[in-house]
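Peer 1: What follows is a predicted protein model with its sequence.
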Amino acid sequence: MKLVVQVKLMPDAVQAPALGATLHAVNEAADWVSVVAYERGVPREYELRKHAYAELKARGLGAQAAQHTIKKVRDAYTTLKANIRAGNLGPKGSKRRAKAESKPVAFRPGAAQPYDDRCLSWQYDAQTVSIWTTAGRLKNVRFACSPDALKILRKHRKGESDLIERDGVFYLIAVCDVPEAERYEPSGFLGVDLGITNIATTSTGYRAAGRGLNRHRKRQLDLRRKLQAKGTKSAKRRLKHRARKEQRHAANVNHIVSKQIVTTAERTGAGIALEDLSGIRSRVRLRKDQRTQLHSWSFHQLASFVEYKAKRAGVPLVYVDPAYTSQQCSECSYIDRKNRVGQATFACRSCGALMHADDNASHNIGRKGEAVWIAGRESRVPATP
């Protein structure tokens, strides 16, 4: 299982300008390679090297840095092509898609640059790194991280690490290959209903209310509007200082909720059933005043946190079709749109069962998860000779 560990670099007054100049140089070179690739119809990586490698070396990039810059550009075009094919940039002829296809891919001055073990080495005991720059090799660049992150780095770091600059601070994002725990046979499935009013509701009775997070988002939105309307230098400084604060807060909440879900499943010997909500933003039609709330909903991030924590703990996890989970009675299985009386109330028109709507949906999801697991287990049984 691939995990990424982010560490904060703490360079001194000499090292920091060298790191900044290196990132600016490699991303400026990447912009030039992108123009070459665009003009030549985006050739394959090996062919692109013939047109760009010598120039990159002449610009002062090392051999490995030049190779990684070319690969970074080629990967960016591969990602763009995949997004176009998946329809993420709109249909053919749309303004957004036409704009993306009409110019070369551009790179920010502080965009990530990959480093391999030839141009980056780690000293875990001293918590320092030795890293290549355009000004030469920098040694004893200190980094900071949590004890758990340092333990994972020491045991499982493998492959490339990315150097990025964010708001004047440098970070290294390292790839770690962590072995997955052996999955156990679940005694049942814990259904998880994801939502906006309640972030997550499980079939065991746990409910993570979204009121606090939604209020926090509204406060941040109102503050951003006020500062943007003011437009002064101090307002712009304040906006920059508060950038990504809402995102960090939401990620922290999702980490707490996902840990609670996985810990409960592991303690009870159950598996986890999650709704497959891919594409829900394009399917749902809401009023204009509700769209901000929908597009701020970080259900995908929460699901990914649950998924990787479950893999580390050996907890079985399945995704189920969310169709009718909010309309079907978990007691008698009767389906009717009118069963959902309100946002929080479920009243079955067949058996008269009355319960919280999210609790009802979580039980339905748990049963669907068990059915999916049984079907998958049966498909893995070898055929009788």
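Peer 2: Looks like it arrived, so ask away.

Peer 1: hey, let's count contacts and neighbours off CA atoms from now on
Peer 2: OK.

Peer 1: how many neighbours does Val36 have?
Peer 2: Val36 is flanked by 17 other residues according to other Cα atoms under 10 Å.

Peer 1: Doesn't it lie inside a helix?
Peer 2: Yes - Val36 sits within a helix when classified using DSSP: H, G, I helix; E, B strand; the rest coil.

Peer 1: Identify the residues contacting it.
Peer 2: 51-52 (Cα atoms under 8 Å, 6 or more residues apart in numbering).

Peer 1: Please compare the first structure with the one that follows:
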Amino acid sequence: MKLVVQVKLLPSPEQAVALEATLHACNRAADRASAAAFESGLFSRNDLQKLVYAELKADFGLGAQPVVRTLKKVVDAYTALRAAIRAGTLGRPGCVRRVKAESKPITFRLDAAQPFDDRILSWQHDASTVSIWTTAGRMKHVPFRGNADQLKTLREHRKGETDLVHRNGKWFLVATCEVPEAEQYEPVDWLGVDRGIVNLATTSDGHNHCGRRLGRYRRWQARKRAELQAKNTRSARRRAKRRTKREQRHATHANHKISKEIVAVAQRTGRGIALERLDGIRDRVRPSRDQRAALSSWPFHQLGEHIAYKAQRAGVPLIEVDAAYTSQMCPRCGHTARHNRPTRDSFSCRRCGLAGPADVVAGVNVRNRARSAWVFVNTPVPQGI
């Protein structure tokens, strides 16, 4: 499985100037190549290389391999754009967003990430330094730092390109690693996980990962963004964008913590993890006006992805089950009714009287459905059918 490892680069002031000049040159070259690709309609790397290779080397001071990496970045950007258009994420034909994307060439920020391969960037793990190509020449002994686990993964499993990233005045290297998957074990049972907005994740064991703190943080950020939007100045828009990115990083950190704990519990107890299949949930529900912002920014998909890749890496079995009526069905008698859930937090079966927290009941129902699905999947097919 592919993972990315990010380490912090610690260049001296002179080295930072050289790195910044290199990023700017590569991205100006990418803009030139993107315009040529758009005008000529050539979007394969070989065709584009024949068209602009000599020009980029002469005009921007790039070596042969940086030109190749820059052209690959341009081609990948157009491939991603065509995929987004086919998937409909840019809207229907004729809508403003799609017309804007299709009517002009892709442009790159001066500080946009630039890919490097092993010919123009080499790692010295013992010394914790890298040697990297720049427009000012090869720059050696640039120190980097990172988490011990990340550095171990980087040393043992790095494979492929490394991106040079300049973000908020800091320098990073983002490397691709090919990590072998652990052998999946046969689960003794399942740990059901119910995902929600108020409670981000609730397990069938009754453990609740409350999202109220994250909710308060998001409401506070929303108020601050509203104040900045009311000013509607250039500086206010930049600050609002930075706040949005900070909020996204905060939510990602919370999802990492929750997913790591869930996978650790399942692995320690020899169980698998059962999740609800929530594809298209935003189209199925009709939230009230004051709930729309919370639902649209609900990071349930990211939490599911974190759980999935951590489980895959640890060898923990993962299964997705139907999410219909998990919070309205009684796990003891099977009675399903909307009135079984009189409030958001409570469950009380109208037939047998079973009562408890609604999210825990939903987690138990997810676990029970995983048991049934796993038995069905592993039932041997009779001979002759």
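Peer 2: Great, that's in hand. Since this is a predicted model, take the numbers as computed values, not measurements.

Peer 1: Work out the TM-score between the chains.
Peer 2: The TM-score (TM-score structural alignment, normalised by the length of the first structure) is 0.92; 384 aligned residues with a Cα RMSD of 2.4 Å.

Peer 1: Relative to Ala175 of the second structure, how far out is the residue nearest the centre of the second structure?
Peer 2: Centroid check for the second structure by Cα atoms, centre = their mean gives Gln302 as the closest residue, at 6.3 Å. To Ala175 of the second structure, Gln302 of the second structure is 21 Å away according to Cα to Cα, to the nearest Å.

Peer 1: now stretch 222-229 of the second structure, how far from the centre of its chain.
Peer 2: 25 Å (Cα atoms, centre = their mean, to the nearest Å).

Peer 1: my guess is Ile106 of the second structure contacts Arg32, does it?
Peer 2: No - between Ile106 of the second structure and Arg32 there is no contact under Cα atoms under 8 Å: 10.0 Å.

Peer 1: Next, show the common contact partners of the two.
Peer 2: The contact lists of Ile106 of the second structure and Arg32 share no entry, where a contact means Cα under 8 Å, 6+ apart.

Peer 1: give me the number of residues near Asp358 of the first structure?
Peer 2: For Asp358 of the first structure, using other Cα under 10 Å, the count is 27.

Peer 1: That one and Ala323 of the first structure, how far apart?
Peer 2: Taking Cα to Cα, one finds Asp358 of the first structure at 14 Å from Ala323 of the first structure.

Peer 1: Strands of the stretch 251-385 of the first structure, residue ranges please.
Peer 2: In the stretch 251-385 of the first structure, the strands defined using DSSP state E, counting those that start in this stretch lie at 271-275, 317-320, 345-347, 354-356.

Peer 1: out of the ones you listed, nearest to Met1 of the first structure?
Peer 2: Nearest of those to Met1 of the first structure, taken as Cα to Cα: strand 317-320 at 14.6 Å.

Peer 1: still on that earlier bit, what's the most buried one of the strands of the stretch 251-385 of the first structure?
Peer 2: With neighbours taken as mean count of other Cα atoms under 10 Å, those reach their highest mean count in strand 271-275, at a mean of 27.

Peer 1: so how far does it sit from its counterpart in the second structure?
Peer 2: By mean Cα distance after the TM-score superposition for the first structure, the fitted strand 271-275 of the first structure averages 0.9 Å away from its aligned residues in the second structure.

Peer 1: still on that earlier bit, make CSV out of the strands of the stretch 251-385 of the first structure and add distance to Lys309 of the first structure.
Peer 2: Listed next are the strands of the stretch 251-385 of the first structure as CSV, based on distance: least, Cα to Cα, whole Å:
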stretch, distance to Lys309 of the first structure
strand 271-275, 11
strand 317-320, 10
strand 345-347, 31
strand 354-356, 28
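
Peer 1: what sits against Arg243 of the second structure?
Peer 2: The contact partners of Arg243 of the second structure, taken as Cα under 8 Å, 6+ apart, are 221, 225.

Peer 1: Can you tell me the element it falls in?
Peer 2: helix 234-269 (DSSP states H and E).

Peer 1: Comparing that helix with the first structure, how large is the average distance?
Peer 2: So helix 234-269 of the second structure averages 3.2 Å relative to the first structure (mean Cα distance after the TM-score superposition for the first structure).

Peer 1: So which residues of the stretch 51-200 of the second structure form helices?
Peer 2: Here the stretch 51-200 of the second structure has its helices, by DSSP state H, counting those that start in this stretch, at 64-87, 96-102, 148-157.

Peer 1: contact partners of the longest one?
Peer 2: The list of residues contacting helix 64-87 of the second structure from outside it, by Cα under 8 Å, 6+ apart, reads 26-27, 29-30, 33-34, 43-45, 48-49, 53, 56-57, 90-91, 98, 106, 114-117, 119-120.

Peer 1: Tell me which of the residues you listed fall in strands.
Peer 2: 114-116 (DSSP state E).

Peer 1: From the residues you listed, pick the one nearest Tyr309 of the second structure.
Peer 2: Pro115 (24.2 Å).
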